[in-house]
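**Student:** attaching a predicted model along with its sequence, questions to come.
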Amino acid sequence: MSVSESTTIQSYHQEELQQILNLAIVRQANGGEFSRTQLVEIAAELGISPANLQLAEQEWRLQQQQQHKRQEFEQYRRSQLKQRLGKYIIVNGFLVVINLLSAGQLSWALYILLFWGAGLGLKTWNTYQLQGDAYEKAFQKWYRQQQFNQLTQSIFTRLNNWIKATG
């Protein structure tokens, strides 16, 4: 599209508008950061009410917190996978050595190695699958467990402080 063609466009879709404004804001940015005051000024210039701006900020913060929790969950899943892989290597290495020493060849240990390896392969697939119902269910389960752990830790901390204060 040439410059003369772009001047004849009279309207933009919301997504196009956002893309254009994002590019303009990136070009305008001083060192890549804006102050809260600048954010309010930009919103006012765009005709965005302070209430809508505040709601948008709250929604953005919630999205950032959710993204951070998902990153924690993914890191947790990878650490669990590393532990399983370590157990697999240690146990199967030991079984292969026993099999080789007792039978002189790899026989029965091979079956354990293959079946356990297939299970570990599926677990690896699930760990790096970051979308879908199974991922969402696993994330929700982990998130509820994290909230429960935080709640019980808070209760025990308060109970401990109360016991120290009365004792």
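**Tutor:** Arrived safely.
**Student:** okay, CA-based contacts and neighbour counts for the rest of this
**Tutor:** OK.
**Student:** helix or strand: which one has A134?
**Tutor:** helix 133-166 (DSSP states H and E).
**Student:** so which bits of that helix are buried?
**Tutor:** Neighbour-count burial for helix 133-166 flags Y135, F139, W142, Y143 (criterion: 16 or more other CA atoms under 10 Å).
**Student:** go on, stretch 37-49?
**Tutor:** Buried positions in stretch 37-49, judged by neighbour count with 16+ other CA under 10 Å: V40.
**Student:** let's bring in a second one:
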Amino acid sequence: MTYDSEDVQKILEIALTRKQEGEFSREQLLEMASELGISSDILETTEKKWFAEQEEERSLHTFNTFRRRGFWTHFVSFLAVNLFLIILNFITSPSYFWAIFPVLGWGLGLFFHWWGVYQSKSEDYEIAFQKWHSQI
């Protein structure tokens, strides 16, 4: 039976998880790499790349959380103000529903805010992330 590199990686990953629940030391990592014929230079380069990817992932998660909190703050404001306007409309002039205009206008803005926050596969998202990342 033969295995491709992806299968080998998955099998070893599962075996290592079963062998030692918990954490590995750096020395153990170096020892495992040398047993697999991986040079310390390749391991170090890969390790640095992995740390950079982990940091990028954490930054993206923090950025998404920041943007979503901003959206939900906007949403709560929208509900509170427009509910007040609708109540005021029914009290002052129940025959004419003028509150629909701010609800629709602000609702359109809220929709675009939602779209911008939850659409994370666009160039605008990348630009916003880079700008935010440079400010922190």
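**Tutor:** Cool, got the structure. The model shown is predicted, which means the values in this text are computed figures rather than measured ones.
**Student:** need the TM-score between these chains.
**Tutor:** Superposed pair, TM-score by TM-score structural alignment, normalised by the length of structure 2: 0.87. Supporting alignment: 136 aligned residues with a CA RMSD of 1.8 Å.
**Student:** re the thing from before, which strands and helices sit next to the helix holding A134 of structure 1?
**Tutor:** Counting contacts by 3 or more CA pairs under 8 Å, 6 or more residues apart in numbering; DSSP states H and E, helix 133-166 of structure 1 is packed against helix 50-103.
**Student:** elements contacting the helix it packs on?
**Tutor:** Helices and strands touching helix 50-103 of structure 1, by 3+ CA pairs under 8 Å, 6+ apart, are helix 36-45, helix 108-128, helix 133-166.
**Student:** nearest to Q65 of structure 1, of these?
**Tutor:** Of all those, it is helix 133-166 that lies closest to Q65 of structure 1, at 12.2 Å by CA to CA.
**Student:** which residue in structure 1 aligns with S5 of structure 2?
**Tutor:** Superposed on structure 1 with TM-score structural alignment, S5 of structure 2 falls opposite Q14.
**Student:** aligned partner of E23 of structure 2 in structure 1?
**Tutor:** By TM-score structural alignment, E23 of structure 2 lines up with E33.
**Student:** for its match, give me its contacts.
**Tutor:** For E33 of structure 1, the contact set (CA atoms under 8 Å, 6 or more residues apart in numbering) is empty.
**Student:** export the helices and strands packed on helix 50-103 of structure 1 to JSON lines and tack on distance to A51 of structure 1?
**Tutor:** Listed next are these as JSON lines, based on distance: least, CA to CA, whole Å:
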{"stretch": "helix 36-45", "distance to A51 of structure 1": "11"}
{"stretch": "helix 108-128", "distance to A51 of structure 1": "40"}
{"stretch": "helix 133-166", "distance to A51 of structure 1": "30"}
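**Student:** out of the ones you listed, nearest to H68 of structure 1?
**Tutor:** For these, proximity to H68 of structure 1 was assessed by CA to CA; helix 133-166 is nearest, at 11.7 Å.
**Student:** between that closest one and helix 50-103, how many degrees?
**Tutor:** 100 degrees (axes from the mean of the first three to the mean of the last three CA atoms, to 10 degrees).
**Student:** tell me the angle of helix 133-166 of structure 1 relative to helix 108-128?
**Tutor:** 80 degrees.
**Student:** average distance between stretch 45-54 of structure 2 and structure 1?
**Tutor:** Its matched residues in structure 1 lie on average 1.0 Å from stretch 45-54 of structure 2 after superposition (mean CA distance after the TM-score superposition for structure 1).
**Student:** which part of structure 1 lines up with that stretch?
**Tutor:** Aligned using TM-score structural alignment, stretch 45-54 of structure 2 spans residues 55-64 in structure 1.
**Student:** and if you look at stretch 75-82 of structure 2?
**Tutor:** Using TM-score structural alignment, stretch 75-82 of structure 2 lines up with residues 85-92 of structure 1.
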